[in-house]
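Visitor: structure for this input, please:
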Amino acid sequence: MKIPNPISRTLPISIFCVGLIISCSGVRTVDFETPVDTSDKQITFQERQVYFQEDLGLFVDNTFDGARLNGVEKLNDSTLKAIIRPENEPINSSPYYAFKIASNTPKKMYVSLEYPQGHAHRYAPKVKKPTKDWEILDSTKIFIMDSLVTLELSLDEQPTLIAAQELQTSEQVKDWYQDLSSGKGYVRPYIYGTSKMGRELPVMDIYRGGKTSKPIIVLLTRQHPPEVTGFFAFKAFLETVLDDSELSNTFLDTHRVLAFPILNPDGVDLGHWRHNAGGVDTNRDWSKYRQPEIHQAVEFIEEQLKKDGARLLLGLDFHSTHKDVFYTNTSQEGSTLPHFEKDWFSALEENIPHYKVNESSGNSTKPVSKGWFLKRHRAVGITYEIGDNTPRGRIRTIGRVSAQEMMKILRSNTNLN
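Guide: Sure, this is the predicted structure:
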């Protein structure tokens, strides 16, 4: 299996002294009411291969990053079964799939996605031809019966990519953040560590002028591999923070942003449903930091706060679920921004056409990131969820406006700076 090189291909990237932060005596752990065992769990790797159904003239391929296909069986002359299994269990019931399929001759075929019993279909199939954009498969060509989902496909010699969500692999993410950072001296990309399988863990350190004592905002995404709509919102959010507008420039004069664009690159490239290469949901590891991705992210954040005499004001963790929702902490426990959520949500409703904030508030009893931000640093912690099927243009609008209104609110809190 290919492991990415730990050095950037094009844009020069500073490499944070991982040895230094790992050699520290350790960061402070945080206790949660409902502990979760995040020690390594065994995973099953899918076998990467091109499956050839000679009598049907079909090729089915899972040899690319982000693929998920555990086997292929012929059911009849017009139907193929694609076996889809998770990396391990128990696991959140969100079956993820991605594979390419091609035919020697143009034909209509049916492909049945077989999930393990008890796992319901979640993601509407997306299709992509090599020279075309992603499209959602017409709902009239999708047939669902219990744990079996059948797709009607028109195939030819050009491979058709079928996936639960648009692919956003670690290399694609790298290309994006390198391009976004290029020519912007106030954006400093670092490789702050490596994943369990040796993939790069990047962070973008963003501020103008000096950084001493500047309050910090942390942005996280891709803890859960298939949740790309959250990543799309993260992209629009960060691109707005870096758009060189008057608002952006003045905000970054007084604040600092640490943006983590892919916290689970192993899970993303391995095509996992939920977990990292350690078989663990990393968004349950914000207590003891047993997984390297979270351990190193926490160490990096803590080191920056300590070294530069800064406070952590806000943490936004971008995810996807069945609908748009903001998960907040009910008890603020002396948060440094006690009115931020109310002001921010009101501003979103005022500035996004036909938009109503869906807030779900609850105390973080399990070790998730939003609870860590509050319990460890008295910072506002929010899990920023985008719906699986939220229109992509709408996601860009929500991401852009939420960044603008965040900057306005934090910029106005001059007593914090």
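
Visitor: going forward, measure contacts and count neighbours with C-alpha atoms only.
Guide: Noted.

Visitor: in stretch 84-94, which residues are buried?
Guide: By neighbour count on 16 or more other CA atoms under 10 Å, the buried set for stretch 84-94 is I84, R85, P86, E87, N88, I91, S93, S94.

Visitor: so H319 sits right up against T229, yeah?
Guide: Yes. With contacts counted by CA atoms under 8 Å, H319 reaches T229, the gap being 7.3 Å.

Visitor: to compare against the first, here's the next sequence to fold:
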Amino acid sequence: MKKQTPFLLILIIFLLLLVGCTGAKKVAFKTPVDTTTKPIQNQVKKTYTISELGVFASNEFDGARLNGFEKLNDTTATVFISPENGPINNSPYYAFKTWSNTPKSFYFKFKYPKGYKHRYVSKINEGGNWRIIDSSNVFTNDSLVTIKLDIGKDPVTVAAQKIQSSTHVEEWYTDLTNKNSQYVTLKTIGKTTLGKNIPALDIHNGETNNKDIIVLITRQHPPEVTGYFAFQSFLETILSNSKLSKSFLDKYHIIAFPIMNPDGVDLGHWRHNAGGIDTNRDWSKYNQPEIKQVVNFITKSLKKNKAKLVLGLDFHSTWYDVFYTNKKREGTSLPNFVSNWFTALEENIPNYKVNEAAGNSTKPVSKGWFLYGHNAVGITYEIGDTTPKKNIEEIGKASANQMMRILLNTKMNLLTN
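Guide: Next comes the predicted model:
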């Protein structure tokens, strides 16, 4: 027994250290949400064929969503779209490729399960060029929507939003990292349920000790591509190598997560991850691997650098442009940031009016986690489904520039007072 004592002592010490190091602290919310993994219904990957019409449709690509395709009549097919599981938001996502043996005009009638209706205006990709379908080719009867397309032997992609799969996102952030290697370190912080990388961009200039941290996240919800485009513009502005951006990166540390739910994105999910869960309801107990690993990475970064998290921005999409904010501001890390930022946006974007919806988070969403977990400013940065790309880029650029300016002024005031 004496020979085993040192081994047992070492084992006990190891276990105590392990318990002390694993996991970030949980954050309590007024309205808990069960985020334990739930079954999903995977779509069958296949090419559907209507032989007598010589018309085809396929979901055999990342980001596709097509659950059935059947002849309705000689000029129309029914497109069946179902969610990954339920309950789920009424935001049906779809994406498929279609073609025919001979050139023809053909109609596609969307059909969803009872209780769901069409949300997204169709985007069309022909030969690599995306465009919004002409309204003259969209026909609505109550909640049923039919679109008309000219199809031939070359496949046409029809999608709720421009497809930005995990591969597309990886190409973008890899290129961004390579162009800004002085400031950006690309890290893989873990794996999803399906084994996909969860990437993080660690952005700063020089030492990180005691530098306040800003967290940027996007694509918690797979179809919300316009929010991702704003995230791109925002981050590219921070890395623009301007005098402002250089000064900012001297003083602040950015951690950016460019794709929070790669499984859901590539599976063509309406909203959830491969665990059948809305990840933006898991910022309390961290049951899902994506949120658990992101939170652990942020927590370790804060501890390692003896730093404070002061601002978190979560980029999403909805029916219109809106910023969801927390009402609680006094006593937070940046009590005047929201009002100063929104004033600056209206002053620096022509004909722009900030649409703010303020309310302290009751469910476990990211902006509440920033507030309750770190006493930081948390904002859900929403871009409209149909906001033009040019406008998205303008808003993203201006909001990044004004954020940097305000935070640098805040830092300067703290140093001089």
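
Visitor: got the contact list for the aligned residue in structure 2 for R208 of structure 1?
Guide: Counting by TM-score structural alignment, R208 of structure 1 lines up with N205 in structure 2. By CA atoms under 8 Å, 6 or more residues apart in numbering, the contact set of N205 of structure 2 is Q182, Y183, L249, D250, H253.

Visitor: pretty sure N205 of structure 2 sits in a helix.
Guide: No. Secondary structure of N205 of structure 2 (DSSP: H, G, I helix; E, B strand; the rest coil): coil, not part of a helix.

Visitor: quick check: it vs K251 of structure 2, distance?
Guide: Separation of N205 of structure 2 from K251 of structure 2 (CA to CA, to the nearest Å): 8 Å.

Visitor: returning to what we had before: intersection of neighbour lists for H319 and T229 of structure 1?
Guide: I386.

Visitor: you'd agree G393 of structure 1 is in a helix?
Guide: Yes. G393 of structure 1 forms part of a helix when assessed by three-state DSSP.

Visitor: count residues in the vicinity of the alignment partner in structure 2 of it, would you?
Guide: Aligning on TM-score structural alignment places G393 of structure 1 opposite K390 in structure 2. Residues near K390 of structure 2, counting by other CA atoms under 10 Å, number 9.

Visitor: do the same with E73 of structure 1
Guide: Counted by other CA under 10 Å, the residues lying close to E73 of structure 1 total 14.

Visitor: where does the aligned residue in structure 2 for it sit: helix, strand or coil?
Guide: Residue correspondence to structure 2 (TM-score structural alignment): E73 of structure 1 is matched to E70. Using three-state DSSP, the structure places E70 of structure 2 in strand.

Visitor: spit out the contact partners of E70 of structure 2.
Guide: I50, A77, T78, V79.

Visitor: what's the answer for L180 of structure 1, then?
Guide: E239.

Visitor: Provide the secondary structure category for it.
Guide: L180 of structure 1 is classified as helix under three-state DSSP.

Visitor: please tell me how far the counterpart of it in structure 2 sits from I13 of structure 2.
Guide: Counting by TM-score structural alignment, L180 of structure 1 corresponds to L176 in structure 2. L176 of structure 2 sits 43 Å away from I13 of structure 2, going by CA to CA.

Visitor: quick revisit: give me the buried subset of the contacts of N205 of structure 2.
Guide: Neighbour counting by 16+ other CA under 10 Å classes Y183, L249, D250, H253 among these as buried.

Visitor: dump the residues you listed into JSON lines; add distance to D62 of structure 2 as well.
Guide: Formatted as JSON lines, the buried ones among the contacts of N205 of structure 2 follow (distance: CA to CA, whole Å):
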{"residue": "Y183", "distance to D62 of structure 2": "31"}
{"residue": "L249", "distance to D62 of structure 2": "35"}
{"residue": "D250", "distance to D62 of structure 2": "39"}
{"residue": "H253", "distance to D62 of structure 2": "33"}
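
Visitor: so where is stretch 339-354 of structure 1 in structure 2?
Guide: Matched against structure 2 by TM-score structural alignment, stretch 339-354 of structure 1 falls on residues 336-351.

Visitor: can you give me the end-to-end distance of stretch 252-268 of structure 1?
Guide: Terminal-residue distance, stretch 252-268 of structure 1 (CA to CA): 31 Å.

Visitor: in structure 2, what range does it match?
Guide: Counting by TM-score structural alignment, stretch 252-268 of structure 1 corresponds to 249-265 in structure 2.

Visitor: with structure 2 overlaid, how far apart is stretch 405-412 of structure 1 on average?
Guide: Once fitted to structure 2, stretch 405-412 of structure 1 is off its aligned match by 0.4 Å on average (mean CA distance after the TM-score superposition for structure 1).

Visitor: distance from the host helix or strand of D343 of structure 1 to structure 2 after superposition?
Guide: Under the criterion of DSSP states H and E, D343 of structure 1 resides in helix 340-351. With mean CA distance after the TM-score superposition for structure 1, helix 340-351 of structure 1 departs from structure 2 by a mean of 0.2 Å once superposed.

Visitor: following superposition onto structure 1, what is the mean distance for the helix or strand harbouring E382 of structure 2?
Guide: Using DSSP H and E, the element containing E382 of structure 2 is strand 377-384. Here the mean offset of strand 377-384 of structure 2 against structure 1 after fitting is 0.2 Å, by mean CA distance after the TM-score superposition for structure 1.

Visitor: who touches that strand?
Guide: Taking CA under 8 Å, 6+ apart as the rule, strand 377-384 of structure 2 contacts 226-227, 230, 310-326, 329, 332-335, 337, 366-371, 392.

Visitor: quick one: which of those residues sit in strands?
Guide: With strands taken from DSSP state E, the overlap with these comprises 310-318, 322-325.

Visitor: having no further points to raise, I will conclude here.
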